[in-house]
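Enquirer: sequence first, then the predicted structure, then my questions.
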Amino acid sequence: MAVPETVVAIDFGTTRSAWAYQVSGQADNKILVKIPASADTSPSSTIKTETAALIGGRGSGGLVSFGPAAIEDYAASDHVADQALFRWFKFDLCESRTDQTEVGSVMTESVGGQHTVPLLGVMTASLRYFKEDVLAFLSRTGGRTVDVNSVNWVLTVPAIYDDFAKRFMRQAAYEAGMIDRMNSTRLRLCLEPEAACLAAITTDNPLTSNAEGKNMMVIDCGGGTVDITAHKIISVEPLTLEEVAAPDGGLFGSTRVDNAFRVWLKGFLGEKFQEIETTRTLLSIMMSWERKKATFQGLDSAAVWRLNLSELAGYDVTNQDMENLRRSYNDGKPSSLFVGGEKFNVTLPTTLVTSFFTPTLQKIAECLRRIKRESQLHDLHRVFVVGGFSRCPMLREVIRNGLDLPAGRVVDVHEPDLAIVKGAVMYFDRSTSFNSRKARYTYGTGFAVPFDDSNAEHRRRRAAGLVSHHDGKVHVSNGFSIYIRKGDDIPEGGILKRRRYGPLKKSQTSMSFAVYCTSERNPSFADENGCFEVGRVSFPLDMTKEFQKRGIVGEMTFGGPELTVKIVDHEEREITDAVMIMSRAPAPTY
């Protein structure tokens, strides 16, 4: 009897995470949501666990605990020097840095800043925890041992992730043991707002059931990022979508609001802040803020907002000290920003709390206005807002105003926190729903351009020594051979490009080639400003074959959720030991 296969989606968020699954062959065909380490599962659970990892060995060892347990263990262990707590570490994949050009060189910092370790280790330990939780739960509830090879995995990623970040997540999943080889088709990466599309656009949703030919937008507002996609609905059954604007967004998530509160707290406490900066006390205050933040209604809220700072008593702070802090902070400020309260209870005026949200909301508004101005987005039928940050009333108002839409066009999705993880389960079998996408970049490879003496750029490059000689002819180095241009429509499955490569010398035992990208539509050379080497593929040559048959064919697929490369030999057999190293460093300029 065949073992039923299971699709498991992991929504690994910046601040909160969950996983969901669906077992083939079940009559009800439900998608059930599971919170790691919880015994419960439900099709309508609304709780996700904190994305927090407590790791031993000063951050380089094994996982001690994950989620709320990690935070509680960290708070209770009172400065265990060997343990490090990591939160918000997905941010480190969003910010390109020239000193972090390879997967293993991306670093992350622990809470409190005492430990800096490779992000790959933290991510791998976290995904391994999810994998083990999945297998244990499915084995326990299914009455049989579930093997990792009977699970099809979907891992969600922000739409603004570049190729490097996506490859990083695949590498972490591979090292966590979710798949047995890097390019395994048992793992699919799913863009978070695309997952939300599948959850929101259904035949039983009256807002989309008759929406063929209309444009819709999904805005995924999470803790770390805000991701925006826009599609035309070609059909609802079967669901077929065409992307009308390339994914957009930025680092405008709710953690930016948390950072603004932290800056205020530092200013309010003054020197006392330094005493708690690397302690569990600050962590506790911040978590209290995060819980209360979700209930804030903006200027329509109550006149004051209360904050309990009683934990400061453990640092020799007295009631009089608190009064002095209030008096010092209010000095010179307008009365609308005065803080009040008694003893360790501090009250903040609504205008002050609103100011913590304002810069982030302004960034989101600017992004939406730019998308509307630069794209062909007109007459949006519906805007679906998902993610934990979407519950913020002020955010929904910003979205409506930024897109200049009537209130009824901006729609709250049922269980917005879980739309992504549920849609990601659907994605494994319904990825073809996305009939076409817009290319975010221009992609290509380098090649030698035949020298043209009438071309001033060619003459300049020859004078700079950027030429080579083959068969008595001069070629200009580093030409950009364009495979796909930014803004082009890409069919489902991406665009496959094949190119043959061969050795130049009989003694040559290996080869490599680079893949480049740029935001320009018509680059001429791969070393122009703005061009990046996004990956380099290396592969061995079969020295047992005749020289003429040692060549290979590189197959590159552009435009899907991932950039994929496959190397086949002269007889079309895949070379499995080919290695692709992703990079986010810019190509050198001269």
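Expert: Okay, I see it. Numbering: from 1, shown residues only.

Enquirer: going forward, measure contacts between C-alpha atoms and count neighbours the same way
Expert: Fine.

Enquirer: run through the residues that contact the residue nearest the centre of the chain.
Expert: Residue closest to the mean C-alpha point of the chain, counted by CA atoms, centre = their mean, is residue 158 at 3.1 Å. Taking CA atoms under 8 Å, 6 or more residues apart in numbering, we find residue 158 in contact with 191, 192, 193, 225, 227.

Enquirer: wait, the fourth one touches residue 248, no?
Expert: Meaning residue 225. No. Judged on CA atoms under 8 Å, residue 225 makes no contact with residue 248 at a distance of 10.4 Å.

Enquirer: higher neighbour count, these two?
Expert: A side-by-side neighbour count of residue 225 and residue 248, using other CA atoms under 10 Å, places residue 225 first with 27 against 19.

Enquirer: and the more buried one, how close does it get to residue 114?
Expert: According to CA to CA, to the nearest Å, residue 225 stands 26 Å off from residue 114.

Enquirer: and what of residue 103?
Expert: 22 Å.

Enquirer: what's the following helix or strand after the helix or strand where residue 229 lies?
Expert: Here residue 229 sits within strand 226-236, counting by DSSP states H and E. Sequence order places strand 239-250 as the next helix or strand after strand 226-236, per DSSP H and E.

Enquirer: which residues are in contact with that following strand?
Expert: Residues contacting strand 239-250 (CA under 8 Å, 6+ apart): 159-160, 201-202, 225-235, 364, 367, 371, 375-377, 432-440, 487.

Enquirer: in addition, the following structure is provided for comparison:
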Amino acid sequence: MDIPEADLQLCIKNGSCIITMTVSGAAFIHLMRHIGVRGSLDGCGILGVLHKIDAEALISFGTLPWATIERLVHKVFIPSLHGAQSSAKSTVFSQHGIEKKYKEQDTSKEELLVVAIDIGTTYSGYAMSFKSQKYVIHTIFNRTDKNTSKVPTALLLQPDGIFHSLGNEALLHYNIIDEEELNKWMYFSRFKMKFHKTANLSRHATVAAANGKELLAKRLFAVFLEHVKNDAINQIKTNAACDVISPQDIKWVITVPAIWNDKAKQIMGEAAYEGGLASPRHSERVVIALEPEAAALYCRALHHISPLSQDSEDTTLAFEPETRYLLADFGGGTVDATVHEVQSDNRIRELHHATGGAWGGVYIDQNYVQLLERIFGEKMIEKFRSNHQRDWTDMMLTKFESAKRNIRPEGTLYLELTRPFYDFMNGEATSIKECINRFDNDDVRLVRGYLSLKYPEVKKLFEPVFSNICAHLKRLLENHPGVKFMILVGGFASSELLQTYLKTKFESSFGLRVIVPPHPSFSVMIGSVLFGHDPSVFIRKR
């Protein structure tokens, strides 16, 4: 076979996967000699070559299995490029919506993609996108509930302290452990608030598991991050049908509340190193993103991410040049609020440092617990909580969390009292119905096994938290006139009750629009991917 004088473009295709590489004629002949003399080339891949001066001339040389193509590219073809002094370019292919870039072996170690990990108080998740398509963002963490990409912020360690599972798997396994073994296992949930509640946080700070045993907070986050990292890499390999991605190919972004102090942020960075995301020597591979900034990037990019949504169009109005907006991030544990102004070059200037407090959704949970204590007795609730840890977790994390988010303005809240709780109360020589009758409140009733709270009682759960939030947002607006939009993001922002409350308080009195973007609970997670691609978009107040 004569060696072509011009460079050729090698095309390898397998369904939606394509590899293209500009190569010298000598390198192409080297490859043909390796595969062209070995009989039948059966499989699903199509191997061909496209001559640069004739874009329509595709010459097909047969078919190859995808595994063979992958082996050829990495073990035969790429080495041959260097031997033949080829002018090979970077290579890109995609499969099932995941894309991957290969580079020559002697190129720099620039990251190929960004993976952002959002550890929330109640739910956590990760998202990713490749540098060549930063707005094609993938969220694939939760494989047991197809309605969400997040999992409960839960971690389960075996009696010997070895990792067992996280997220839904941790919660499910914790619920089936034998009673006599339960106290040996370490189950952690909602552990993020430790970093906010502890004023003088140190590297020696600990977090208590459900059984009372303690673990260093930094170690706990390191274990969580390590196994999210492993899951992310496995998902990339699985969806891309090859085994070449490593942590060194990834820029990792970890989200933190803006109101965390520097010590807490530093410990989170150290936990990332301990979890194997990067090493201090390559600290540039780990980026700490402030949650409100990440959420702002999500909102600004909605016309790229979800171009057909009317909500996307409304939200992006807040990001026109010379527009001021207040962004409030309503998480499970904290509420962060900041004021930004969009510059003429589309960069975002911070006018007010993110500030806030511990006014997240979990504080409504605390008010609900106090209500249960008033109805059934403080000692009774504490006994159930201590002796039936997983049943208490199910009643609060699963049952109440769902009801809390879905309550409508002026609506009645129906809260499921689980069978274990019924059995416990009956075993204590009392009944749930008797306790509710003694409570003697017309707004609290037992309806077909559910604790029914009419709206006046619901307000008592929500209003103390809402009142603190409104007072803080009002101060920010008074100090920064000209704000045209208030953007609500975070998991708690999906509460219709919260949305209505804030619209009533602020839209007419301050002449602004309250906007909730599509999927507010994903705003930080997805926006932090965009932050990883371009953190310079923000001009922070000094």
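Expert: Yep, it's here. Computed from a predicted structure; not experimentally measured.

Enquirer: so which of residue 103 and residue 114 of the first structure has more stuff around it?
Expert: Counted by other CA under 10 Å, residue 103 of the first structure and residue 114 do not tie: residue 103 has more neighbours, with 22 against 13.

Enquirer: quick check, the more buried one in contact with residue 97.
Expert: No. With contact defined as CA under 8 Å, residue 103 of the first structure does not count as touching residue 97 (12.0 Å).

Enquirer: residue 219 of the first structure pairs with which position in the second structure?
Expert: Using TM-score structural alignment as the criterion, the counterpart of residue 219 of the first structure in the second structure is residue 328.

Enquirer: these two touch, right, its match and residue 291?
Expert: No. Assessed by CA under 8 Å, residue 328 of the second structure is found out of contact with residue 291, at 9.9 Å.

Enquirer: where along the stretch 351-500 of the first structure do the helices fall?
Expert: 393-402, 419-430, 456-463 (DSSP state H, counting those that start in this stretch).

Enquirer: residue 34 of the first structure is nearest to which of those?
Expert: Closest to residue 34 of the first structure of these is helix 419-430 (CA to CA; 10.0 Å).

Enquirer: quick check: buried residues in that closest one?
Expert: 419, 420, 421, 422, 423, 424, 425, 426, 427, 428 (16 or more other CA atoms under 10 Å).

Enquirer: and it, what other elements does it pack with?
Expert: strand 6-12, strand 16-23, strand 32-34, strand 151-157, strand 187-191, helix 192-200 (3 or more CA pairs under 8 Å, 6 or more residues apart in numbering; DSSP states H and E).

Enquirer: ok, now with 10 Å
Expert: When contacts are defined as 3 or more CA pairs under 10 Å, 6 or more residues apart in numbering; DSSP states H and E, helix 419-430 of the first structure sits against strand 6-12, strand 16-23, strand 32-34, strand 151-157, strand 187-191, helix 192-200, strand 380-386.

Enquirer: next, the angle strand 239-250 makes with it.
Expert: 130 degrees (axes from the mean of the first three to the mean of the last three CA atoms, to 10 degrees).

Enquirer: in the second structure, which residue range corresponds to helix 419-430 of the first structure?
Expert: Against the second structure, helix 419-430 of the first structure falls on residues 523-534 (TM-score structural alignment).

Enquirer: what's the offset of that stretch from the middle of its chain?
Expert: 10 Å (CA atoms, centre = their mean, to the nearest Å).

Enquirer: about what we covered before: show me which of the contacts of strand 239-250 of the first structure are buried.
Expert: 159-160, 201-202, 225-235, 364, 367, 371, 377, 433-440, 487.

Enquirer: any idea what residue 295 of the first structure aligns with in the second structure?
Expert: So residue 295 of the first structure corresponds to residue 406, using TM-score structural alignment.

Enquirer: which residues touch that match?
Expert: 400, 413, 494, 495, 496, 497 (CA atoms under 10 Å, 6 or more residues apart in numbering).

Enquirer: now do residue 410 of the second structure
Expert: 454, 455, 456, 458, 459, 497.

Enquirer: and of those, the nearest to residue 151 of the second structure?
Expert: Nearest member of the contacts of residue 410 of the second structure to residue 151 of the second structure, counting by CA to CA, is residue 497, at 23.6 Å.

Enquirer: quick one: residues contacting the closest one.
Expert: Per CA under 10 Å, 6+ apart, neighbours of residue 497 of the second structure: 404, 405, 406, 407, 408, 409, 410, 411, 459, 462, 466.

Enquirer: at 8 Å what do you get?
Expert: 407, 408, 409.

Enquirer: now the last one, nearest residue through space, not along the chain?
Expert: Read it as residue 409 of the second structure. Nearest non-adjacent residue to residue 409 of the second structure, counting by CA to CA, 6 or more residues apart in numbering: residue 497, 5.1 Å away.

Enquirer: nearest spatial neighbour of the aligned partner of residue 247 of the first structure in the second structure, skipping sequence neighbours?
Expert: Structural alignment (TM-score structural alignment) places residue 247 of the first structure against residue 354 in the second structure. Nearest non-adjacent residue to residue 354 of the second structure, counting by CA to CA, 6+ apart: residue 338, 4.4 Å away.

Enquirer: ok, the aligned residue in the first structure for that neighbour to residue 152 of the first structure distance?
Expert: Taking TM-score structural alignment, residue 338 of the second structure has residue 229 as its aligned residue in the first structure. According to CA to CA, residue 229 of the first structure stands 25 Å off from residue 152 of the first structure.

Enquirer: where do the strands of the stretch 401-542 of the second structure begin and end?
Expert: Assigned by DSSP state E, counting those that start in this stretch, the stretch 401-542 of the second structure shows strands spanning 413-416, 444-447, 450-453, 483-489, 513-515, 538-539.

Enquirer: and the shortest one, what does it pack onto?
Expert: Based on contacts counted as 3+ CA pairs under 8 Å, 6+ apart, the elements that strand 538-539 of the second structure packs against are strand 348-357.

Enquirer: with the first structure superposed, average distance for the strand it packs on?
Expert: By mean CA distance after the TM-score superposition for the first structure, the fitted strand 348-357 of the second structure averages 1.0 Å away from its aligned residues in the first structure.
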